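# Just to be clear, the model below is a prediction. Sequence and coordinates:
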Amino acid sequence: MTPAPVPNRLLSLYQSSIGKKIITGISGLALVTFVIVHMVGNLLLLGSADSYNQYGHHLEQLGPLLGLIEATLLGFVGLHILLGVQIFLGSLRARPQGYNTYVSAGEPSLQTVSSRTMIFTGLGLGCFLVWHLLTFKFGIRYTVPGSDIRDLARLVVEKFQQPLYAFGYTGVMVILASHLRHGIWSALQSLGALDARVRPGVYGLSLVLALGIALGFVALPLGIYWGLVE
């Protein structure tokens, strides 16, 4: 029997519920990788404004390549959100009445507040991304005196000296931690990377990683707000 063409196989994968979860897992892990890199870049400002600005300048110097990377990331975000909504609507159609009370089912479902609110935390993070880009990427362009290097450190410090930005950003990081807590584990589970022996350990590790990422992001705005970073 002649195998189906690759485009048809990909379409069939996308249309199946299992395929949606696999693609969601792949896109989610790609975004987690970006989030970690972004967090490490942010932490440079804890060292010095010059290091942070130089980092941003090197990224800008990538030119069209940076645009391609950003477009790819936005594609992953859009695909991840689209599939998340489709999976959520599919689960509603399969069980329209739901349950009045939720409790953890234990293995293998490990149902938690994080898992039950994925669609809401995901959509919230999507809205935050728009606000974040408008504030920082497309915000005021200060330059370092005597050069054409963008003084992004100045903009970041100015924003996070304001309570709305500092504590609003911190609140969003709590949402991010909740989303990542279930998302990391679930992605690996969907990709078949976990067996019964390692599943509990990876489940706990996903919580540790989610909290570590959130705390890494929170360190900057709170440090700036409390005057520890200038």
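On my side now, so go ahead.
# contacts, neighbours, all on C-alpha from now
Noted.
# what residues are up against Ser190?
Ile18, Lys21, Ile22, Gly25 (C-alpha atoms under 8 Å, 6 or more residues apart in numbering).
# Give me the distance between it and Val113.
Here Ser190 is placed at a distance of 19 Å from Val113 (C-alpha to C-alpha, to the nearest Å).
# can you map out the helices along the protein?
Here the chain has its helices, by DSSP state H, at 6-15, 17-47, 49-60, 64-94, 113-116, 118-132, 152-160, 163-190, 199-225.
# Now tabulate those in TSV and tack on distance to Glu107.
Formatted as TSV, the helices of the chain follow (distance: least, C-alpha to C-alpha, whole Å):
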stretch	distance to Glu107
helix 6-15	27
helix 17-47	19
helix 49-60	44
helix 64-94	20
helix 113-116	14
helix 118-132	19
helix 152-160	42
helix 163-190	12
helix 199-225	9
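# Okay, one more to line up with it:
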Amino acid sequence: MTIINERQTNWLNFYNSSLGKKIITGVTGLGLTLFVLFHMIANLVLLSDREAYNQLAHWLNSLSFLLYGVELILLTAVVFHIVVGISIHLKAKRSRPESYNQLESAGIPSKQSLSSRSMTITGITIIGFLVWHLLSFKFGTYYSTTIDGVAMRDLGKLVIEKFHNPVYAFGYLGFITFLGVHLRHGIWSAWQSLGVLNGRTSSLIYGVSLILAVVITLGFIALPLTIYFGVIG
């Protein structure tokens, strides 16, 4: 019992420390970025082959408890990333009560940007989008199809149906743009929080973060635009 209490105390001390909060946001942020990248690649399968897309979705669902475990890990990461991120934001705001309109350079070259200054706003927007996205697809209409004698969900049909709706297609595009802006600073900031950057690697990772954010954004918006304008579907 004593060992358990000591571990709980150590965890709470780590969680409540500034270093601990930075590490938590860094690890969860990078983990969620990897998931977003995988999700984007999976979406692009639909651009070339609807049956392959449905088979991929069916295979993922067939993982059963393993999939539930991954989803639980993702949910935990999202919750910690949100809670700790808000905590860091509120602490920074309390320690700097003057108006944020008076911005100063963060160094040469400065890493301060629209992306870095809007992390809270884009983060909250992404939370709302995530709920909307899950309700629309994961818990959306279940269409059935059969491929090679195997009955499965026709998720491709649902995606195409949704993106033929201009409200959803262009609303999705807008939300993904917010995601890209969030990732643009978030990826670099995550590595910085983990303390692995130095003067030489900082600018390199900063540039890579921009490229990765742009690639992810373009990869996601390619699907709704090609469907809406009749390229596929």
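Everything's here; your move. Bear in mind that the values here come from a model prediction, so they are computed numbers and not experimental data.
# picking up where we left off before, of all the helices of the first structure, which lies closest to Tyr102 of the first structure?
Nearest of the helices of the first structure to Tyr102 of the first structure, taken as C-alpha to C-alpha: helix 113-116 at 8.8 Å.
# circling back: which among the contacts of Ser190 of the first structure end up buried?
Buried by 16 or more other C-alpha atoms under 10 Å: Lys21, Ile22, Gly25, out of the contacts of Ser190 of the first structure.
# from those residues, which is closest to Val37 of the first structure?
Gly25 (18.6 Å).
# doesn't Ala151 make contact with Tyr143 of the second structure?
No - counting by C-alpha atoms under 8 Å, Tyr143 of the second structure stays clear of Ala151, with 10.6 Å between them.
# thinking again about what came up before, so of the contacts of Ser190 of the first structure, which two are at opposite extremes in space?
Ile18 and Gly25 (10.6 Å).
# Map Leu204 of the second structure across to the first structure for me.
Structural alignment (TM-score structural alignment) places Leu204 of the second structure against Gly201 in the first structure.
# For its match, grab the count of nearby residues.
11 (other C-alpha atoms under 10 Å).
# Please apply the same query to Gly31 of the second structure.
Other residues close to Gly31 of the second structure by other C-alpha under 10 Å number 15.
# how about Lys111 of the second structure, what does it touch?
Residues counted as contacts of Lys111 of the second structure (C-alpha under 8 Å, 6+ apart): none.
# Can you tell me how far Gly183 of the first structure is from Thr117 of the first structure?
11 Å.
# which of these two has more neighbours?
With neighbours defined as other C-alpha under 10 Å, Gly183 of the first structure and Thr117 compare such that Gly183 has more, 25 against 14.
# Not counting residues beside it along the chain, what's closest to the more buried one?
Nearest-residue entry for Gly183 of the first structure: Gly28, 7.3 Å, with adjacent residues in sequence omitted and distances by C-alpha to C-alpha, 6 or more residues apart in numbering.
# aligned partner of that neighbour in the second structure?
Aligned by TM-score structural alignment, Gly28 of the first structure pairs with Gly29 of the second structure.
# I'd assumed Gly186 was in contact with its match.
Yes - using C-alpha under 8 Å, Gly29 of the second structure makes contact with Gly186 at a distance of 7.2 Å.
# wait, His164 of the second structure sits on Val231?
No - under the criterion of C-alpha under 8 Å, His164 of the second structure is not in contact with Val231, lying 11.3 Å apart.
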